[in-house]
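A.B. asks: Predicted model and sequence follow; I will ask about them next.
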Amino acid sequence: MSDLTQWQPASLPDTRTLQGRFIRLEKLDVACHGDGLWKALEGPAADRRLWDYLFVGPFPERSGFDDYLAGLEGSTDPWFYTVVDQQTGAIDGFLSLMSIVPNAGRIEIGHVTFGASMQRTPKATEAVYLLAKESFSLGNRRLEWKCNANNARSKRAAERFGFSFEGTFRQHSVFRGQNRDTAWYSIIDSEWPAVQQAFETWLSVDNFRDGQQIRTLEQLRGN
């Protein structure tokens, strides 16, 4: 967006549920979602690598996990959503909108904490799509994705979702007693229509046969 004469500051996220085909995103509520999140993130089938690049966890005790979730529920920035399976009602994880700067039209998708049940599935892609769509619907001009520069899984995900790599902030923070370099990615509003179209085509019924994708997101974006 080069002409800002008509632009207004972005709106803030609210408690509306964001509906998708595979999942819905509900405002995180410990009373409603706590049991499901504990099972998805710390249960017997949980991904043991899940917490490797997160600033908290893992949680050996449920009480500590619930205290953590209570802090997430009460936060306004980050603003947390729980991922709920549309068919089964099972809870698969959470993620947030964060670094919310309405006057600049800037927002970030972060705290992506997906249980093993949704990793590398359409549910994960749809969760990011729904938050990206919401971000630009709120009037933001820029959507960010940041991760530890050593986190190959997160970097690959950002590229697959259509974020552009902008560079690495060296010695950006201290993570668990070690240096963290941070990789920065973004989608800006002029890029969003093409990225959105690729997401929606990829998520459509016609793009799957026997549960397998026919065309990748990269193919649909032409890169």
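C.D. replies: Thanks, I have it. As the structure is a prediction and not an experimental result, all values here were calculated from the model.

A.B. asks: Every contact and neighbour count from this point should use C-alpha atoms.
C.D. replies: OK.

A.B. asks: Contacts only, for R16.
C.D. replies: E26, K27 (CA atoms under 8 Å, 6 or more residues apart in numbering).

A.B. asks: helices and strands around the longest helix along the chain, which ones?
C.D. replies: When the chain is parsed with DSSP state H, its longest helix is helix 122-137. With contacts defined as 3 or more CA pairs under 8 Å, 6 or more residues apart in numbering; DSSP states H and E, the packing partners of helix 122-137 are strand 23-27, strand 106-114, strand 142-148, helix 192-203.

A.B. asks: Next secondary structure element downstream of the third one?
C.D. replies: Read in the C-terminal direction, the helix or strand following strand 142-148 is helix 152-161, with elements assigned using DSSP states H and E.

A.B. asks: For that next one, which outside residues touch it?
C.D. replies: Under CA under 8 Å, 6+ apart, the answer for helix 152-161 is T125, V128, W145, C147, A149, S164, F165, A183, Y185, L217, E218.

A.B. asks: What of stretch 71-83?
C.D. replies: By CA under 8 Å, 6+ apart, stretch 71-83 touches 13, 23-30, 33, 91-100, 127.

A.B. asks: Please compare the first structure with the one that follows:
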Amino acid sequence: MPAPWPTPLAGTLEGRHTRLEPLAETHRAALFAASRHPEIWRWMRDYPSSQAAFDGWYDEALRASAAGEECAFATVDRATGVAVGSTRFLALRPDDLGVEIGWTWLTPGCWRSGINVEAKLLMLTHAFETLGCIRVELKTHAENQRSRRAMEAMGAWFEGVHRNHRIVPGVGIRDTAWFSIIDGEWPDVRRRFEARLAAHN
């Protein structure tokens, strides 16, 4: 049997541009400010337009992390020290050595900055090299071409579309595009990430 995974699943993960801090109450105000852009949420859920709606999302992320069901992070821009988005490990399957990376969002001012590229590299490194994963999953709304292109650019394998996979509040019936990276692909994927990050240095 695989060795038990640590609890919590991950502590702070730090790169040159990005720091992933375990989501905490101290991040709430900065992430509420960062989330005030409806385009962030278009493919994920209904836009949390009020503080109360955002708090519902945030409280659930904290609860799931505390229960060990997920592992949510605040994505921090190291240049400013400000939390600019969030991401998670979810669908944890320690017996099968598999996780999903998802619920990823950044405030639009940080799009194409290299922060998300490095965040994915940090998470994938932790998954494959610390947890010993043999599979990491990623998925998105099948119509979210921006997200699909990003997954393809990182070297993830497109596995197909699950039709009518979910009903998402504020979005509707969702067809879901599935991608994966497996352990044998990880060295090449890592090189791709490192080359992309070099362009932002």
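C.D. replies: That came through fine. Quick caveat, the model's predicted, so the values are computed rather than measured.

A.B. asks: just to revisit the earlier point, identify, from the contacts of helix 152-161 of structure 1, the entry nearest to F65 of structure 1.
C.D. replies: The shortest gap between F65 of structure 1 and any of the contacts of helix 152-161 of structure 1 belongs to C147, at 22.6 Å (CA to CA).

A.B. asks: In structure 2, what residue corresponds to I188 of structure 1?
C.D. replies: In structure 2, I188 of structure 1 lines up with I182, judged by TM-score structural alignment.

A.B. asks: Equivalent analysis for L54 of structure 1, please.
C.D. replies: Using TM-score structural alignment, the partner of L54 of structure 1 in structure 2 is M44.

A.B. asks: do Q8 of structure 1 as well
C.D. replies: Under TM-score structural alignment, Q8 of structure 1 pairs with P2 in structure 2.

A.B. asks: ditto for T168 of structure 1
C.D. replies: T168 of structure 1 maps onto V161 in structure 2, by TM-score structural alignment.

A.B. asks: Identify the residue nearest its match in space, chain neighbours excluded?
C.D. replies: Among residues not flanking V161 of structure 2 along the chain, A177 sits closest, at 4.4 Å (CA to CA, 6 or more residues apart in numbering).

A.B. asks: Show me what the helix or strand hosting that neighbour is packed against.
C.D. replies: Element membership for A177 of structure 2, per DSSP H and E: strand 172-182. Where contact means 3+ CA pairs under 8 Å, 6+ apart, strand 172-182 of structure 2 is packed against strand 135-141, strand 157-168.

A.B. asks: how far out from the middle of the chain is that strand?
C.D. replies: Distance of strand 172-182 of structure 2 from its chain centroid, counting by CA atoms, centre = their mean, to the nearest Å, is 14 Å.

A.B. asks: Distance of the residue nearest to V161 of structure 2 relative to F89 of structure 2?
C.D. replies: 18 Å (CA to CA, to the nearest Å).

A.B. asks: Count the residues that sit near the spatially closest residue to the match of Q8 of structure 1 that is not a sequence neighbour.
C.D. replies: Leaving aside its sequence neighbours, P2 of structure 2 sits nearest to D95 (CA to CA, 6+ apart; 6.4 Å). The tally of other residues near D95 of structure 2 (other CA atoms under 10 Å) stands at 12.

A.B. asks: Scan structure 2 for its longest helix.
C.D. replies: Secondary structure of structure 2 per DSSP H: the longest helix is helix 51-66.
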